[in-house]
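Novice: Here is a sequence together with a model predicted from it:
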Amino acid sequence: MESGRAGQLRGGPRRVRVRAPGKINVSLRVGPPREDGYHGIASVFLAVSLYEEVTATRVDGDGVTVSVNGQGTLNLPLGAVPLDATNLAVRAARLLAEVSPGSTGVHLDITKRVPVSGGMGGGSADAAAALLACDALWGSGFSRDELAKIAVSLGADVPFALLGGTAVGLGVGEQLTPAISKTPLHWVLVPADYGLSTPQVYRLLDEIRLRTGTQAPLQPEIDPAILGAMRAGDAPALAPLLHNDLQEPALELAPGLGDILEAGTKAGALAGIVSGSGPTVAFLARSPRHAVELESRLEAAGMTATAVHGPAHGARIASDPAG
């Protein structure tokens, strides 16, 4: 088996490029802290057409190195992206190397398009793309399901970045059930030029609940009406159903997000929501044309904005492997 993989590697690609999507939490309900310190959640994940790109290139030796660049119109504080062993894509490649007899040294070049520390799973998308790219580079031969099982240990959002589309996430988000959602929904994203720490946002949510006497649901659930609206691609029906338990603590940590949400409403958005732990804000539009109009109005108000749609595909090889 190992000799076959080695032979595949010698005749295989030298470089593989993979794209993986960012996501919006259309609904996110959070339970109390568990014994392991994590929170149980019930979320509807939507992959959107804003893609991270990872190019894996075979190099001499057996290490993993990484470089990062940014493209697109969003504010990307690339200095916040680690270039060492803590980078999630590096961790993904090293994890796969441990179970891939044909593994070699690899350099990962990451093109960032998803806001950094923005609540859209950009780092998780990098990890998913690195897994798929290195699997192809090394001829490891893992199925998508097998890669998803490896991905779970890297973080709850990584398996979804592999899957893409629309899915319900339970547990800490790793228990994924794909949902039917074929009609595109259109959004406008407004990022911040700063990030928010996901653990800090969750801790503040616990503090807010403690001081207000709010009881967290032991087993958070998804409103079936959300999935119905998404299945139908009915943006007006979906708008009042958007929900994020992390929005209140995100707003407390970054009060300026309230001004952005208000500006989006005034600009004609059907609804706005902080994505995940923030600080990216996602505004729901009626149609592609409405999304472009909303993007223009927000930019005219001095904000950085970009129109996207979803559901988008999961991690995918972006070009034929280069020899």
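Specialist: Okay, I see it. Residues are numbered from 1 along each chain as shown.
Novice: all contacts plus neighbour counts: C-alpha atoms, from now on.
Specialist: Will do.
Novice: Next one: the spatially most central residue of the chain relative to residue 220, how far apart?
Specialist: Nearest to the mean C-alpha position of the chain, by CA atoms, centre = their mean, lies residue 121 at 2.6 Å. Distance, residue 121 to residue 220, by CA to CA, to the nearest Å: 21 Å.
Novice: Repeat that for residue 189.
Specialist: For residue 189, the distance to residue 220 - CA to CA - is 26 Å.
Novice: Repeat that for residue 155.
Specialist: Residue 155 is 19 Å from residue 220, by CA to CA.
Novice: and the helix or strand where residue 189 lies, what other elements does it pack with?
Specialist: For residue 189, the element it lies in under DSSP states H and E is strand 185-190. Using 3 or more CA pairs under 8 Å, 6 or more residues apart in numbering; DSSP states H and E, the elements in contact with strand 185-190 are strand 281-285, helix 288-300, strand 306-310.
Novice: Out of these, which is closest to residue 71?
Specialist: Among those, the nearest to residue 71 by CA to CA is strand 306-310 (12.7 Å).
Novice: Which helix or strand lies directly C-terminal to the closest one?
Specialist: With DSSP H and E, the next secondary element past strand 306-310 is strand 316-317.
Novice: and that next one, what does it pack onto?
Specialist: strand 15-33, helix 122-138.
Novice: how many other residues sit next to residue 255?
Specialist: 12 (other CA atoms under 10 Å).
Novice: Neighbour count for residue 189 and residue 220, which is higher?
Specialist: Shown here are residue 189 and residue 220; by other CA under 10 Å, residue 189 has more neighbours (26 against 18).
Novice: put this beside the first:
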Amino acid sequence: MGAGDLGAADARRRDTNATDPDRSVHVRAPGKINVFLRVGEVREDGYHDLATAYQAVSLYEDVVAHHDDGFSVSFTGSVDVSSLPTDSSNLAMRAARALARRTGYRGGVHLEIDKNVPIAGGMGGGSADAAAALVACDALWGTALSREQLLKLAARLGADVPFALMGGTAIGTDRGDRLSPALARGTFHWVLAFSDEGMSTPHVYTALDAHRERYAADIRPVSTAPTVEANVLQALRAGDPEMLADCLSNDLQAPALRLRPELAEVLELGETSGALAGIVSGSGPTVALLAADAESAIDLHVALSASGLRAARVTGPVAGARVVAD
């Protein structure tokens, strides 16, 4: 078969995808932990310059895309989804519409989202939904954008969306959306402690800015170009959890703890129950506790659950948004 025949075959497949009303596409996308997060100054656009080391972990959002005349979304999941918007403000819906505009697709989609990543939990659940929606709609509609084109669309939707698309381990700069893959050997074992109530990311950043202004004379100047420290990259490359435990860092942890003091108790409980170290994930309130190995993670999970906390064992790094064969 020649190149022209292959092109014609691809075109026929795309056409079939876009017109088969019974076809659906299932995509799974991971939540994330920021194992390192340095926050720089506020920029003119209102965002902060960031330097972060992301790790995608095995707590997933599942999105199934169905052909439809319009755009709609519905939710199920292991978390309370009653507060989630189902109108055009929903990030997954925005992703689907953005892809349709970008490619000139004239149909619609219904997205069924099964949520497991905590809502407003600092783990990028909404961003994972958006990344999964991009991949699912692209496959369903046969629009056949490249990974680079999808990443550009993702960056316009939110700072964490490109990483949910990429997965693995990566360094994020600018708003966190300029990504460079980072080598991470082996598997890291985490236990996540969840809160019943989420936290507003803007509120946490506002609290950080207020703290820095209040104590400007006593703390180090804020970096204009934050970077990820070399020891973090070394620990990830080595696949060494003890080395990584020594360099976990999150500039948003202090303001998150001021807003939610009980998180300090969760961190202390985790570390006294065998965790190598703990960190508030992103803007919180999810607490990520790093274990030495799988057996230690099981013991830690049991201890947290026995204390009445909702917890889960996860591993990282894992792949980003991918089509799942049902």
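Specialist: Right, received. Where do you want to start? No experiment lies behind these values; they were computed from the predicted model shown.
Novice: just to revisit the earlier point, CSV for the helices and strands packed on strand 185-190 of structure 1, including distance to residue 256 of structure 1 and mean neighbour count?
Specialist: Output for these, formatted as CSV (distance: least, CA to CA, whole Å; neighbours: other CA atoms under 10 Å):
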stretch, distance to residue 256 of structure 1, mean neighbour count
strand 281-285, 11, 28
helix 288-300, 15, 19
strand 306-310, 19, 23
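Novice: could these go into CSV alongside distance to residue 67 of structure 1?
Specialist: As requested, these are exported to CSV (distance: least, CA to CA, whole Å):
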stretch, distance to residue 67 of structure 1
strand 281-285, 27
helix 288-300, 30
strand 306-310, 25
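Novice: Please identify the deepest-packed of the helices and strands packed on strand 316-317 of structure 1.
Specialist: helix 122-138 (a mean of 30; mean count of other CA atoms under 10 Å).
Novice: immediately after it, which helix or strand?
Specialist: Defined by DSSP H and E, the subsequent element after helix 122-138 of structure 1 is helix 144-152.
Novice: so the helix or strand following that following helix corresponds to what in structure 2?
Specialist: Remark: after helix 144-152 of structure 1, the chain's next helix or strand is helix 157-163, criterion DSSP H and E. On the basis of TM-score structural alignment, helix 157-163 of structure 1 is assigned to residues 160-166 in structure 2.
Novice: same check, this time on stretch 250-262 of structure 1
Specialist: So stretch 250-262 of structure 1 sits over residues 256-268 in structure 2, by TM-score structural alignment.
Novice: Just the residues contacting that stretch, thanks.
Specialist: 193, 204, 278-280, 283-285, 287, 289 (CA atoms under 8 Å, 6 or more residues apart in numbering).
Novice: If we use 6 Å, what do you get?
Specialist: If you take CA atoms under 6 Å, 6 or more residues apart in numbering as the criterion, stretch 256-268 of structure 2 is touched by 204, 278.
Novice: ditto for stretch 86-97 of structure 1
Specialist: 103, 126-127, 130-131.
Novice: buried set for the match of stretch 250-262 of structure 1?
Specialist: Of all the residues in stretch 256-268 of structure 2, those buried under the rule 16 or more other CA atoms under 10 Å are 256-257, 263-264, 266-267.
Novice: and what of stretch 184-193 of structure 2?
Specialist: Across stretch 184-193 of structure 2, burial judged by 16+ other CA under 10 Å covers 184, 187-193.
Novice: Now for the aligned partner of residue 239 of structure 1 in structure 2: which residues touch it?
Specialist: Following TM-score structural alignment, the counterpart assigned to residue 239 of structure 1 within structure 2 is residue 245. The contact partners of residue 245 of structure 2, by CA under 6 Å, 6+ apart, come to 276-277.
Novice: quick one on the thing from earlier: kindly reformat the buried residues of stretch 184-193 of structure 2 as a markdown table containing distance to residue 272 of structure 2.
Specialist: A markdown table is the format used below for the buried residues of stretch 184-193 of structure 2 (distance: CA to CA, whole Å):
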| residue | distance to residue 272 of structure 2 |
| --- | --- |
| 184 | 27 |
| 187 | 23 |
| 188 | 19 |
| 189 | 17 |
| 190 | 15 |
| 191 | 14 |
| 192 | 15 |
| 193 | 14 |
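Novice: closest to residue 326 of structure 2 among these?
Specialist: Looking across those and measuring by CA to CA, the closest to residue 326 of structure 2 is residue 187, at 26.1 Å.
Novice: Show me the helices in the stretch 151-300 of structure 1, by range?
Specialist: Ranges of helices within the stretch 151-300 of structure 1 are 157-163, 198-212, 224-232, 235-238, 247-253, 256-266, 288-300, based on DSSP state H, counting those that start in this stretch.
Novice: helices or strands up against the fourth one?
Specialist: For helix 235-238 of structure 1, not one helix or strand is in contact under the criterion 3 or more CA pairs under 6 Å, 6 or more residues apart in numbering; DSSP states H and E.
Novice: what's the matching residue for residue 299 of structure 1 over in structure 2?
Specialist: By TM-score structural alignment, residue 299 of structure 1 lines up with residue 305.
Novice: Please name the spatially closest residue to that match (chain neighbours excluded).
Specialist: Sequence neighbours aside, residue 311 is the residue nearest to residue 305 of structure 2 in space, at 6.3 Å (criterion: CA to CA, 6 or more residues apart in numbering).
Novice: these two touch, right, that neighbour and residue 196?
Specialist: No. If you go by CA atoms under 6 Å, residue 311 of structure 2 and residue 196 don't touch, sitting 11.3 Å apart.
Novice: Spit out the contact partners of residue 241 of structure 2.
Specialist: residue 292.
Novice: One more: residue 317 of structure 2?
Specialist: By CA under 6 Å, 6+ apart, the neighbours of residue 317 of structure 2 are 55-57, 168.
Novice: residues making contact with the strand holding residue 189 of structure 1?
Specialist: With CA under 6 Å, 6+ apart as the criterion, strand 185-190 of structure 1 contacts 280-285, 304-310.
Novice: change it to 7 Å
Specialist: Residues from elsewhere that reach strand 185-190 of structure 1, judged by CA atoms under 7 Å, 6 or more residues apart in numbering: 233, 235, 280-288, 291, 295, 304-310.
Novice: coming back round to it: minimum distance to residue 228 of structure 1: which of the helices and strands packed on strand 185-190 of structure 1 has it?
Specialist: So among those, strand 306-310 is nearest, using CA to CA, at 15.4 Å.
Novice: can you give me the offset of the closest one from its chain's centre?
Specialist: Its chain's C-alpha centre and that of strand 306-310 of structure 1 lie 14 Å apart, by CA atoms, centre = their mean, to the nearest Å.
Novice: Many thanks, I have nothing further to ask.
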